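Novice: sequence unknown, structure follows:
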């Protein structure tokens, strides 16, 4: 870039900015935002571009200033303020000395004090139409004395911190996120060359992914490849993958991005640094202040202050109400620092504390979602309850990715007491969402945990949960195996409810294999045992299942007796979901007997019930039954619509459902 031609302005027209990057991924949305702030504003425009280290803040600013160079006839001032360097950042007084000299002041005339230099700078810039780039600012205090007075001036500040207090000075803020996948790949291709990229597309994709959308990381990877023309993409991908997954560093310092964050971390207050390390121990994709406060043993308000400090330093990003995320490279840095800075027992204590906090919330949510079930797990913390069932479901959906991450961490560390409780407490949510693959994997680990913990009844419960899922995906031999073990454990411990659950689940497997008489026998044994134990809901569940099997056998009169009895009990105890499912089975019999209108009316009422429960799986079941009956009755448009909605709900939940009648719920 060259300075614009002389437009009748003073000869002392500084042009200090470095050349714009030769390779740059355009950020149209953010460039347009800078254009708007420059052209639509009045007076001095102050823009703060913030983001994590290496995200491309300086490149964006340089590219924009380069393309707008003709609009700044009085020049462009530039200073690297050194906010991320290991040595102390630039002193604003020294920066002002350089600026004043560039604007034509004699060194001998420049005042000695910061305040006087700032005043002289404002005087020198008052009538200028110019731009400034204050790159990598360390603080508001560093920037404020450097602000010019010109009303036709734009000041672009880049920083790893948000510098929110500059809002008092009229600042506008632009938060620059990492590149999208497509942007990152395009930039990497320009760095490395299309031919090199095409030599191993999967490895190239892995490298791009490992760099986390950071232009700095992509440029480092590309530079290494350019200087090592014989190095394969696969080898480079493996090296980056090791660092990204473990947070480790390479002997080649160019490979490690930890240094990007080193100065920012070292400048944190001790309490905020401690929160940063705790974020590194936290396994989930996002974190909230309450679990951080619980793990650190500090008041929530105090932790909120430190979270604000981390947000200000771009070491955390706020994405919602009390929801904060770390870019994956930052999280890797935090994990690496935690492993180095914290003793092993302290890392485990923090990890178990996080797991305990989420376990308490999972248990509370499960109590609201499925209040009719007895539990072995107990809440130790009792932080707070969910008043409404919908609140528990909403919390669970929002935190599902964190719950799974915390569970995986607990399982990997063999925290058996936490693992089995997570499995039991996940039952209510699972019933309404049915994501079978992760559920099976979860309960397989839960069974191992309960076995190692020598908790036979807990082991039996989790085996029946596992067997339920196996049966629902057609693995009936596996389901039978699990429930036979559960039955044996129940007999060994002389626990009637455990035996009844296992018998009922054995009935499910027999029904799935087509052995309807065998299924009836298991269900009746379970119902008789539940009756002797005085568990009316258990009896009702078994009678509903008997009614469904009798209906499949064409024994409609007997089926109606069982299903009506089950519906009556469920209505009496307030179990709306199971009442609706009993009504669904009754509606199928009505349709089979030629009373389609009665069946449609009953199912329409049941559909309203399950929609109100916010239960995707049970809603899909009712929609399937209703849609099939509507199609059979000539209501093709309504039926097709209901079946399409049902399939969408099944797909969203990860259930490869074919529309066959369901046969049950909890063991």
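Specialist: Thanks, I have it. Just so you know, these numbers come straight off a predicted model, no measurement behind them.
Novice: please count neighbours and contacts with C-alpha atoms only from this point.
Specialist: Will do.
Novice: and what about the residue most central in space within the chain, helix, strand or coil?
Specialist: Taking CA atoms, centre = their mean, the centroid of the chain lies closest to residue 285, which sits 4.5 Å from it. Using DSSP: H, G, I helix; E, B strand; the rest coil, the structure places residue 285 in coil.
Novice: give the contact list for it.
Specialist: 325, 326, 401, 402, 405 (CA atoms under 8 Å, 6 or more residues apart in numbering).
Novice: likewise residue 620?
Specialist: So residue 620 contacts 645, 646, 647, 649, 650 (CA under 8 Å, 6+ apart).
Novice: give the buried subset of these as a ChimeraX selection command.
Specialist: Typed into ChimeraX, the line below selects the buried ones among these, using 16 or more other CA atoms under 10 Å:
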select :645,646,647,649,650
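Novice: turn the contacts of residue 620 into TSV, including distance to residue 130 and secondary structure.
Specialist: TSV is the format used below for the contacts of residue 620 (distance: CA to CA, whole Å; DSSP: H, G, I helix; E, B strand; the rest coil):
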residue	distance to residue 130	secondary structure
645	59	helix
646	62	helix
647	61	helix
649	58	helix
650	60	helix
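Novice: follow-up on the earlier one: compute the distance between the residue nearest to the centre of the chain and residue 403, please.
Specialist: 10 Å (CA to CA, to the nearest Å).
Novice: do the same with residue 158
Specialist: 36 Å.
Novice: equivalent analysis for residue 538, please.
Specialist: From residue 538 to residue 403 the distance is 29 Å (CA to CA).
Novice: against that first model, consider the following:
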């Protein structure tokens, strides 16, 4: 297998690794005929994902007042830009000062028109004005593409490629995109569509003038409420339970600078004290205003009005609610769940729930989704300021540590549901950490992980910055198996480096080697093989020095996988044998057999079927006894491969049928998709071309849904071989050309050379000698880096075609 040992994917090899590097937007449609029922291969994502219709809009805002002229303007814009023949993106920018109600207005309109966008709604908080860094376009695109149904393994690395993928996906789809709290044009430009079908709503404190000049965005500058609307909002928030003088209400409106955010908070404060005269509340507010006037270093009257109202309401909170509010300002994430908030505050969930209810009722905390809470960016800045004033630094560090450790423990629970064999146990004692969440299903575990992805990275960065290296290491290592299994490469890139930095600071060789191993796995999956080899080498040296024999064997296996990928096959086989021998001495039967499977694969890649079959003999039964279905199926796949190369097609067919039965019993489409390619090769060798074509079609379709471009290309190339056998050389050429393009984009030069050899064979039959020589020469060039026996055979085949 070519996966590092903690991330076993059955049937992997140096040419079969899942990847995210492919260009999934280019290329056309390949069609093949003359096979029973017809065979059609379409480029990945050429069709809309059938079941992914995102519904990400946050809830509408309560007590929304007027803004009728702006809403009418928006509707006029929508009607005037609804020309189906238009090529220009429809973009609305709502700008204005902090707290003026930009998001509230945008959401009110978005909910009003969402029925016009049946393909769904995407919402991204770009965090342009949070205390942390703004959302990077690459991360925003990752989330948008996943919401639209793109598998993580199919999301390109480069931000421009991600942007192109998004444009291709939504070009003909009626999608509503809400980009909240944008800080600059450069931040949002990669997130924009290239056609008129979608509609984009942007909110920002900046007017973003260049967006209007270049993209033709329509811009609306939002002002504070007029006095009448401000009074209406104030009355709505107080539920009209008070009988106050008009003059007093008007004075309160002016003290709040007619800002909706300040008016909601002030109104709720007044509503919570129905027996207190409004004049008394106004005097309190004026006192706090004087305090801010003394402390202020600038003349931004609206900002000072908001701060004054914040202070006024904050001082009315109960001690528990006030502390919860302060610590929410310390939370590094963009929002927080109830259990995480309990960990942050170090109190039972029921206690923090009461505080959160009070804060929500006072409009000082928002509910971003059921059970999730967040602060407006102005309130978060205020809460953080109060926390730094009222709480000792040591206590704030402890709160962050509790939050990070709770995340680590819950990640362990999620990993047990999602990847039990790969889960990593931390060293947490849990004395002051609330119980982690538990998950009844893997779907529930993954949904939680997805909702917390941004928060996990932000929290790990925060505890590393605060020099709480143990907590940083724990959260990284607990998350690592989920990153590996679900292709969240952007997060894994950041987190794996945090783990290395934290372990280095701890000075613990055991943790440092584990962090290097995790970093190596990330680099390996990204085909940064030289860097991966260095990380694995460094981890191996530390483990050899520390005398941890089991960890040494794991590092050897990881290095063998790198050699398998680079086709240093003799070295790979030797390293795997050392690993297997070490595991045998340790009594680790499963790991010994996994390493022996990898030895067999190295021999098969070198064309030595006899040795490989001897090595794998009996392994399926061992894995069955260990209740390891994945490895059992993988051993059967290796058996089929070896028997097919030896010409024993009956044994090959029996083995691959048994593997596919395992996949069917487990309802595992990933296993089935890969093992179907071997089944197609067996049927092709048997001359059962209709069955071979059926297997290729199903394998390619499944790989496309999974998002594994490299394995999809293997199925496409095999389909070309089927058509060569049928004598359909025109269609065969189309398949091989498409396979070549996909393999090059995935960085798999060996299989790209094989596709070129097959394509050259087709062109030779068709009589295009010049093209044959060109294709063969290109194939020889791709093979220059490889020196194994199979590469030498393929090179000789290509040279013969040139001659």
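Specialist: The structure has been received and is ready for your questions. The structure presented is a predicted model; accordingly, all values stated were derived computationally and were not measured.
Novice: that older thread, out of the contacts of residue 620 of the first structure, which comes closest to residue 518 of the first structure?
Specialist: Among the contacts of residue 620 of the first structure, residue 650 lies closest to residue 518 of the first structure (CA to CA), at 29.0 Å.
Novice: alignment lookup: the closest one to the second structure.
Specialist: Using TM-score structural alignment, the partner of residue 650 of the first structure in the second structure is residue 707.
Novice: what does residue 551 of the first structure give?
Specialist: In the second structure, residue 551 of the first structure lands on residue 604 (TM-score structural alignment).
Novice: check residue 310 of the first structure too.
Specialist: Using TM-score structural alignment, residue 310 of the first structure lines up with residue 359 in the second structure.
Novice: ok, and the closest non-adjacent residue to its match?
Specialist: In this structure, residue 359 of the second structure finds its nearest non-sequential neighbour in residue 365, 5.4 Å apart by CA to CA, 6 or more residues apart in numbering.
Novice: mind listing what that neighbour touches?
Specialist: 356, 359, 373, 374, 375, 376.
Novice: for those residues, work out which two are farthest apart.
Specialist: 356 and 376 (14.3 Å).
Novice: who has more neighbours out of these two?
Specialist: residue 356 (24 against 18; other CA atoms under 10 Å).
Novice: surely that one and residue 322 touch.
Specialist: No: the pair residue 356 of the second structure / residue 322 is not scored as a contact, 10.0 Å apart, by CA atoms under 8 Å.
Novice: where do the contact lists of those two overlap?
Specialist: With CA under 8 Å, 6+ apart, residue 356 of the second structure and residue 322 have no common neighbours.
Novice: count of neighbours near the equivalent of residue 536 of the second structure over in the first structure?
Specialist: Using TM-score structural alignment, the partner of residue 536 of the second structure in the first structure is residue 483. Residues lying near residue 483 of the first structure (other CA under 10 Å) number 30.
Novice: just checking, residue 483 of the first structure is part of a helix?
Specialist: Yes: remark: residue 483 of the first structure belongs to a helix, assigned using three-state DSSP.
Novice: touching, it and residue 506? I think so.
Specialist: Yes: look at residue 483 of the first structure against residue 506 with CA under 8 Å: they come within range, at 6.3 Å.
Novice: counting neighbours, go ahead and name the busier of residue 158 and residue 403 of the first structure.
Specialist: residue 158 (29 against 23).
Novice: which element, helix or strand, includes that one?
Specialist: strand 152-159 (DSSP states H and E).
Novice: roughly how far is that strand from the heart of the chain?
Specialist: The chain centroid and the centroid of strand 152-159 of the first structure are separated by 34 Å under CA atoms, centre = their mean, to the nearest Å.
Novice: and stretch 223-238 of the second structure, by the same measure?
Specialist: Worked out by CA atoms, centre = their mean, stretch 223-238 of the second structure lies 41 Å from the chain centre.
Novice: any buried residues in that stretch, and which?
Specialist: 224, 225, 229, 230, 231, 233, 234, 235, 236, 237, 238.
Novice: stretch 119-134 of the first structure aligns to what range in the second structure?
Specialist: Going by TM-score structural alignment, stretch 119-134 of the first structure lines up with nothing in the second structure.
Novice: might you calculate how far that stretch sits from the centre of the chain?
Specialist: Counting by CA atoms, centre = their mean, stretch 119-134 of the first structure comes out at 45 Å from the chain centroid.
Novice: mind checking what residue 772 of the second structure lines up with in the first structure?
Specialist: By TM-score structural alignment, residue 772 of the second structure lines up with nothing in the first structure.
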